[in-house]
Structure formats: C-alpha cells, structure tokens
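**Q** Please work out how this folds:
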Amino acid sequence: MDSESFGKGFANGDFWVVHGYAEIFIKNLMKNKEHIQTLYIPEKGDTAYVDSFVILKDAPNKEAAYKFLEFIHRPENYKLVSEHLELPSINVPARELIEVEPIYKMEDLKGSEILRDIKKTLDIQNKYWQEIMVD
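**A** Okay, the predicted model is just below:
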C-alpha cells in the first residue's frame, strides 16, 4: 500500500479494490473508464483530510508568508487553484467564479469526518494499519 500508485494500479487493472485520495484516484480512473464498476464515497462516513498552509514559529520572513496566504485566498486566485486541482473550493466566494467542474462536490462529503484529536484514535488506527499491511 502506498499513497500514490493506487490510482494507476487500479486504472490499469493491477488492483481490484482500492482506498485512497479521491483526486488521485478519480483522475487516473477518468483516463481508463472501462475499468470502473463502482465509484463509492461513503454516505455514512469516512475520514476527511484538510491540506494546510503552515507558517513556522521561527520562519525568517513571516510577513512574506502572510502576504502569500492573503494572495492565494483572494477568490480570483483560489478559483485558479481549485480549477487546476479540479477540486471543490473551501473558499466560498471563489465558488461563484469557478468554471471547471470539480471531480466531486462538497455535498458528496457530507458524511465525512475530520479527525480533530488524532491522539485519541492513533493506537487503533495503527493496529488496523498493521493488520492490513500483514495480510
């Protein structure tokens, strides 16, 4: 298991079932639609993730970092990010500007949950990950 080749592996028939990042998975599948039987986003729940911008406490140029964040979050710029990635926008004003259809919609993720305190679940996640990797 890895976080990058599952989409290609599924698309070319090496894998029968995969779990992975939707944007990687779907983009690879769109190239080989004849392999698709079912695309499933769980309605009752799955784990969501959030990509984040982070500024280190001891960053040498915090002012420039904040200016970059302000720039990227302007709706006209965030529109470009969302269109390039073909993902729904978390920037609400940018949603009105987007012209490229995302590969999934925000409402498709209504049952998703972001794990806010990983310390509470890390042991059980590691336990099941180890079981998956052994099999």
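
**Q** can we go C-alpha only for contacts and neighbour counts from here?
**A** Will do.

**Q** In this protein, where's the longest helix?
**A** helix 118-134 (DSSP state H).

**Q** Give me the buried positions along that helix.
**A** By 16 or more other Cα atoms under 10 Å, helix 118-134 has no buried positions at all.

**Q** by contact count, what packs against that helix?
**A** On a contact count with 3 or more Cα pairs under 8 Å, 6 or more residues apart in numbering; DSSP states H and E, helix 118-134 meets no helix or strand.

**Q** and Lys47, that's in a strand?
**A** Not Lys; residue 47 is Thr. Yes. Counting by DSSP: H, G, I helix; E, B strand; the rest coil, Thr47 is located in a strand.

**Q** To compare against the first, here's the next sequence to fold:
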Amino acid sequence: MMNRIYNFVSAALGLALVGLGVSGGAAAAAPDGSGSAEAGPPAAVASCTTIDTKTYALVVHLALYRCEDGWYGLVYGQTRVGMQVYLRSAANTITGLRTVAVDNRGTFTPRVGIHGGPWKACANIRGAEICTIRD
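**A** Below is the predicted model of the structure:
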C-alpha cells in the first residue's frame, strides 16, 4: 500500500514539475533525435503516457514519457547541479544529454522521434546510471 501511495505521489510531483515548466533552453529537435534539441517538455504532458519511472535513493526520480511527437526523459526531485539525464537508443547510444543546471529543479531531455527506438530514459547520478524500461 505504501508503495502505491509513494508511486502516486512521485507521479503527481512529476506532473507538478511539468506544470511549472521545469527546464531550460529551446531549439527545434530533429525527429530522429540526432540533430539539435529542445530541452523543454512537450506542450501538453497531460496528454502523454508515462511509460516508466525509477527512483534513486528515495529522492531523485526519473521518468520516460511517450507523447504524440516523440519521447522525453525527465529527472526531478532532489536533483543536484551536474546530474545528467539522457535517452538511450536501441543501439545503446546516448541522445539528448542534458545536465541539471539548478539544484532541486527538474530537467527534461530533448524530444526524440521514432528512429533509433525503442528508447529508455537514463540519468547519471553521482556516477551511477539508472534507467527506465524501453518503449
């Protein structure tokens, strides 16, 4: 029961962070994830599907979202400057690397499209990599 409550609170926190616009930068993203990138979340994350979430040390959370325009990763919670969030392709290459610039502020990856998938979101937290499942 506590695990369900914790998962619900984690998901709600993620959506709250999205509502606050918790990312920086903006540029057009290449549909295959290989070109320039957009650091912001999709325009309407509420219409996106949360594929998976992972938690590190009970305070840092990682999520993979599938939206109409592609996939996004998000790291949030007690993040620290220097933590990294990115997407890994089916070939295990890193795409859309973003570094957390402000403590305790969520950071999205750029959008990636269908080429190179299935995708998983990963974060480098204190030298340890955690990843969601692939979609």
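
**Q** what's the TM-score here?
**A** After superposition, the two chains reach a TM-score of 0.20 (TM-score structural alignment, normalised by the length of the first structure), with 52 aligned residues with a Cα RMSD of 5.2 Å.

**Q** Pull up the gap between Gly19 of the second structure and Ile125 of the second structure, please.
**A** When distance is defined by Cα to Cα, to the nearest Å, Gly19 of the second structure is 24 Å away from Ile125 of the second structure.

**Q** The two: who's more crowded?
**A** Between Gly19 of the second structure and Ile125, Ile125 has the larger neighbour count (other Cα atoms under 10 Å), namely 17 against 14.

**Q** Could you verify my assumption that the more buried one touches Gln84?
**A** Yes. If you go by Cα atoms under 8 Å, Ile125 of the second structure and Gln84 touch, sitting 7.0 Å apart.

**Q** Touching, Cys67 of the second structure and Thr49? I think so.
**A** Yes. Under the criterion of Cα under 8 Å, Cys67 of the second structure makes contact with Thr49 at 6.4 Å.

**Q** of the two, who's got more company?
**A** Remark: of Cys67 of the second structure and Thr49, Cys67 carries more neighbours, 19 against 13, as counted by other Cα under 10 Å.

**Q** how near is the more buried one to Ile51 of the second structure?
**A** Separation of Cys67 of the second structure from Ile51 of the second structure (Cα to Cα): 10 Å.

**Q** try Val18 of the second structure
**A** 16 Å.

**Q** So those two - more neighbours on which side?
**A** Val18 (23 against 16).
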